[in-house]
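[1] Provide a 3D model corresponding to the input given below.
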Amino acid sequence: MILISIFVALVVALIPLPRELQPFQPDWVLLILMYWSLALPHRVNIGTAWLIGLLMDLAIGSPLGVHSLTYSILVYITASNYQKIRNYSVPQQSLLIALFLALYHLLQFWVSHFLIDIYFLPQYLWPVLTGSLSWVWIFLLLRKYRRHFRIR
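    Below you'll find the model as predicted:
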């Protein structure tokens, strides 16, 4: 069931949006991985994040290893601090997720800058805002999903 939710996130991440909305698309796969690493850190860990990141790299055609590295770092941070993060309320978690997403985008820019020589644009950080706003809904939806199917 965990893999099904990650697969759905991969599909949603690959759905093309209109050009005007493209910069605002949240990082669905990373949000789902962070939820599962908080809820079940013994089942979704760095290895899972690395494999899913590799799939994401292959699916969107980015340089191999960029998503793998950044997903692994973020899942490591969330999984190693899951007991602390679980004690925060959902709005507080949303603010923390915004910091994690900002770190993700800055890491992704940094690695991409060295590999393909891109330049930073402030619009790279729009998914931080949309991702933190969607965290509340993702958290509530996946918690209900996890409890309904008794995923442990």
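[2] Every contact and neighbour count from this point should use C-alpha atoms.
    OK.
[3] Show me what counts as buried in stretch 132-146.
    Buried positions in stretch 132-146, judged by neighbour count with 16 or more other Cα atoms under 10 Å: 132-135, 138-139, 142, 146.
[4] Then stretch 100-113?
    Within stretch 100-113, the residues that count as buried by 16+ other Cα under 10 Å are 100-112.
[5] CSV please, covering the buried residues of stretch 132-146 and showing distance to Y124.
    Shown next, in CSV, are these (distance: Cα to Cα, whole Å):
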residue, distance to Y124
S132, 14
L133, 16
S134, 17
W135, 18
I138, 22
F139, 24
L142, 27
R146, 32
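[6] Toward the C-terminus, what is the element adjacent to the helix ranked longest in the chain?
    As assigned by DSSP state H, the longest helix anywhere in the chain is helix 90-116. Once the chain leaves helix 90-116, the next helix or strand it forms, by DSSP states H and E, is helix 126-148.
[7] distance of the residue sitting furthest away from the middle of the chain from A98?
    No residue in the chain sits farther from the centre than D117, which is 23.7 Å out by Cα atoms, centre = their mean. From D117 over to A98 the distance is 26 Å, taken as Cα to Cα, to the nearest Å.
[8] Second chain to compare with the first, below:
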Amino acid sequence: MRANKSFIFISIIMGVILQIIPMPPPMDLYRPDWLLLILLYWAMALPNRVNVGVAGIAGLILDILYGTALGVHSFALAVPVYLMSANYQRLRNYSMPQQAVMVLVLSALYHLIVYWLVYLITGIEFSWVFMWPCLASMILWPWLFWLLRKFRRNLRVT
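    Coordinates of the predicted model:
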């Protein structure tokens, strides 16, 4: 029974690994937000287990691994996860294309928050290239949702 509950932790660790794994430079522009997608799934499926606190800790780990100022990714992950967990009952009833559009919006919000916070610290200029991962996350959402739901049901994660 305990192994079933640790699947959430394992999936979040896998999201962190997929988020930082090296990719070829042309493909890196389109890297989906793996950690955000996994946190959004768990916030929608089990909002009592994965919430803003888990997103904040995962964001701190991401800040440490990326070498950014502490709290940038933590805050940027916490906002979309909060919005998902606050509206999980409504979003569960959406069709898959509607959920994918919501993931696009939440991913765009995540990237804009990261940009704004990094802009305040370093003054970097905005480029639309920052938004390509949002489209990749939207396209990947149905498959990741299906995969995580299949594991959650088979392992009886509650």
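[9] quick one on the thing from earlier: would you check which pair of the buried residues of stretch 100-113 of the first structure lies furthest apart?
    Greatest spacing in those, by Cα to Cα: F100 and S112 (18.0 Å).
[10] I52 of the first structure against S68, yeah?
    Yes: look at I52 of the first structure against S68 with Cα atoms under 8 Å: they come within range, at 7.1 Å.
[11] now the residue farthest from the centre of the first structure: how far from V111 of the first structure?
    From D117 of the first structure to V111 of the first structure the distance is 9 Å (Cα to Cα).
[12] One more: V90 of the first structure?
    31 Å.
[13] now L69 of the first structure
    9 Å.
[14] matching residues in the second structure for stretch 87-104 of the first structure?
    Counting by TM-score structural alignment, stretch 87-104 of the first structure lines up with residues 93-110 of the second structure.
[15] mind listing what's buried in that stretch?
    For stretch 93-110 of the second structure, by 16+ other Cα under 10 Å, it's 99-110.
[16] Give me the residues contacting that stretch.
    With contacts defined as Cα atoms under 8 Å, 6 or more residues apart in numbering, stretch 93-110 of the second structure is touched by 33, 36-37, 76-77, 79-80, 91, 131, 133-135, 137-139, 141-142.
[17] thinking again about what came up before, and the residue farthest from the centre of the first structure? What does it align with in the second structure?
    Under the alignment (TM-score structural alignment), D117 of the first structure pairs with G123 in the second structure.
[18] cool, M34 of the first structure as well?
    Matched to the second structure by TM-score structural alignment, M34 of the first structure sits across from L40.
[19] How much space separates the most centrally placed residue in the first structure from H148 of the first structure?
    Nearest residue to the geometric centre of the first structure (Cα atoms, centre = their mean): L30, 1.2 Å. As judged by Cα to Cα, L30 of the first structure and H148 of the first structure stand 23 Å apart.
[20] now swap in P16 of the first structure and tell me
    Distance from P16 of the first structure to H148 of the first structure, by Cα to Cα: 31 Å.
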